[in-house]
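1. Sequence and predicted structure are below.
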Amino acid sequence: MKQRIITAVIAAAIFLPIVIIGGLPLVLFTFLLSAVGLFELLRMRKIKLLSFPGLLSLLVIWLFILPNDYQTFFTFIHLTKMEIGLFAALLYLTYMVASKNQFSIDDAAFSILAVIYMGVGFHFFIEVGDTKLWLLFYSLFIIWATDSGAYFIGRAFGRRKLWPEISPNKTVEGAIGGIVCAVIVSVLFSAFGYIEWYIIAVITIILSAFGQIGDLVESALKRHYEVKDSGKLLPGHGGILDRFDSLLFVWPLLYFIFDAFSLI
């Protein structure tokens, strides 16, 4: 526990100032996070980052991450992100043939999904922060509250397993407790006049539930590939994916909800 707290404090001291500054420093920092996360993800599949499919995945992820303010770049190269993604898929398949199936169709599919998963998730990390900084802090706090609430309430009152085939330690009581804790934290944001408490409470229930799904998705990946943690970069916490798995699900959904209802 002591190691987890020390790591969290150091990480917050680095992470939060960059988020507040925003702009190019945030974009470059997100590039770094995504590169480490991709390395962790590809390593599960035994695909090297310093390989053709690994470097292609990294390049496409970085292009996907670029915020909307950089749209002139895509105008300059006369390509959209969708077209870049489709061209990358053709390159994966071409490499599959060139490698004589050492890089298989399963590897290609995994790489494409990794690009979408991380590229879209981290893109909306920047977009949410650039749109309204309080929304980014809101997302961080409700996921931290969800994780902490699920852990402590699950340990104290957990009886029924949530999804034992994927994550044996998670319980239904813990999942509900995590949502309740997230709602309590979210209502505090309404005190600053950002949004009505009942609206943010409903949104938080949805986001907290999807955040837990994101956590289960990474648990499913780790169980399938028989790894305990995605990495060891953050002592006591695991890797980048272990810390951002929930948020990669939450940030796109958060942006869509607030944009759809003209809340941003």
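-> That came in fine, so what should we check first?
2. make it CA atoms for all contacts and neighbour counts henceforth
-> Fine.
3. mind listing the strands for the stretch 101-250 of the chain?
-> With DSSP state E, counting those that start in this stretch, the ranges of strands along the stretch 101-250 of the chain come out as 161-163, 167-171.
4. Tabulate those strands (JSON lines), appending mean neighbour count and distance to Tyr92.
-> What follows is the strands of the stretch 101-250 of the chain, written out as JSON lines (neighbours: other C-alpha atoms under 10 Å; distance: least, C-alpha to C-alpha, whole Å):
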{"stretch": "strand 161-163", "mean neighbour count": "16", "distance to Tyr92": "34"}
{"stretch": "strand 167-171", "mean neighbour count": "18", "distance to Tyr92": "32"}
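5. quick one: which of the ones you listed is nearest Lys222?
-> strand 167-171 (9.8 Å; C-alpha to C-alpha).
6. Comparison target below:
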Amino acid sequence: MLVRIITGIVGIGLAAFVIQAGGTLFAVCGLVLALGAWFEYCNAFDKKGYRPALVIGGLFVSAMCYAAYGGLDTGLLTMLSLGAVLVMFLLTVLLHGSFSVPSAAVSAAGVLYLGMSFAHLIGLRVMEHGMAPVETQLGVLEPGCALIWTALIGTWASDTFAYFAGSFLGRHKLCPSISPGKTVEGFVGGLIGTTASVAGLGVLFGFDVQMMAVLGLCICIIATLGDLVESVMKRYTGIKDSGHIIPGHGGIWDRFDSVIYTVPFVYYFVQFVALR
């Protein structure tokens, strides 16, 4: 637990620096995380007997992240998504006998699952969407910076409040066949804590507090589902952790399984709901 806490504190400090810096540094860090998660994904399914296209898939993941640098290029992302699917299945012909249809399907799904999500992480940081700079008591933030903090703090709050509520009050299992450690009480604690945390960010950023509370509620639900999705895949592939690169926290995929779902949701939420 001590290692987990220390690593978490260091990680938050590094994340704060990168988020505030934005620009190329944030994009490069997003790309590194995406490729790390892709490697762990491929390694997990390799243990199950599949042979994901590690290098070609990594190139598509990189290209998707590049398409978000400076602003999410949806046209280019669509082209890359289609290209990834077509190329993966074309490999079953070009590499017939060594690259199977299931491996192509796993590869294509992984590229879309991780590449598109991390592209939205990068795209959210540079998003403006007609919003003015956000003035706070801590200084002036770019709109994308405030939105990234909203997505990440909301996701971290969901995990933290659910963990402590489940530890002290947990009695009823939420999804015992998928994640035995999750409880209904923990989930409810996560809902309350995340809703309050994101609403509090609304006060800090000068956003509509009611809409931020709704966003917080949604983030908790989606974060929980994202975590369960990875749990299903880990159970299917027979691994406990996706990696060991983060002491006390497992791998990059383990740490960002919920973010993979919450960031795209926040990105499109602010497209349709006015926060100011």
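-> Everything's here; your move. Given the structure is predicted, the values throughout are model-derived calculations rather than measurements.
7. Tell me how they score on TM after superposing.
-> Remark: TM-score between the superposed chains equals 0.90 [TM-score structural alignment, normalised by the length of structure 1]; 256 aligned residues with a C-alpha RMSD of 2.1 Å.
8. circling back: out of the strands of the stretch 101-250 of structure 1, which gets nearest to Leu136 of structure 1?
-> Going by C-alpha to C-alpha, the one of the strands of the stretch 101-250 of structure 1 nearest Leu136 of structure 1 is strand 167-171, 26.3 Å.
9. who touches the closest one?
-> 150-151, 154, 158-164, 216, 219-220 (C-alpha atoms under 8 Å, 6 or more residues apart in numbering).
10. Check stretch 5-25 of structure 1 too.
-> 26, 29, 129-130, 133, 234-237.
11. Distance to Met44 of structure 1 added to these, as CSV?
-> Listed next are the contacts of stretch 5-25 of structure 1 as CSV, based on distance: C-alpha to C-alpha, whole Å:
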residue, distance to Met44 of structure 1
Leu26, 27
Phe29, 23
Gly129, 30
Asp130, 32
Leu133, 34
Leu234, 18
Pro235, 19
Gly236, 20
His237, 18
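12. Tell me which residues touch the aligned residue in structure 2 for Val183 of structure 1, please.
-> Superposed on structure 2 with TM-score structural alignment, Val183 of structure 1 falls opposite Thr195. With contacts defined as C-alpha under 8 Å, 6+ apart, Thr195 of structure 2 is in contact with 154, 212-217, 220.
13. what does Phe161 of structure 2 give?
-> 186, 189-190, 193-194.
14. Now rank those residues by neighbours and give me the top one.
-> For the contacts of Phe161 of structure 2, the largest number of neighbours (other C-alpha atoms under 10 Å) sits with Gly190, at 32 neighbours.
15. in the helix ranked longest in structure 2, what's buried?
-> What stands out as the longest helix in structure 2, according to DSSP state H, is helix 209-237. Under the neighbour-count criterion of 16 or more other C-alpha atoms under 10 Å, helix 209-237 of structure 2 has 209, 211-213, 215-231, 234, 237 buried.
16. so where is that helix in structure 1?
-> Using TM-score structural alignment, helix 209-237 of structure 2 pairs with 197-225 in structure 1.
17. cool, and stretch 248-259 of structure 2?
-> Against structure 1, stretch 248-259 of structure 2 falls on residues 236-247 (TM-score structural alignment).
18. Give me the buried positions along the matching stretch.
-> 237-247.
19. try stretch 88-100 of structure 1
-> In stretch 88-100 of structure 1, counting by 16+ other C-alpha under 10 Å, buried: 88-89, 91-93, 95-96.
20. what span of structure 2 lines up against it?
-> Using TM-score structural alignment, stretch 88-100 of structure 1 pairs with 84-96 in structure 2.
21. How far does that stretch sit from its chain's centre?
-> 27 Å (C-alpha atoms, centre = their mean, to the nearest Å).
22. How many residues are close by Phe87 of structure 1?
-> Using other C-alpha under 10 Å, Phe87 of structure 1 is surrounded by 12 other residues.
23. what's Tyr113 of structure 2 in contact with, if anything?
-> Here Tyr113 of structure 2 is in contact with Ile260 (C-alpha under 8 Å, 6+ apart).
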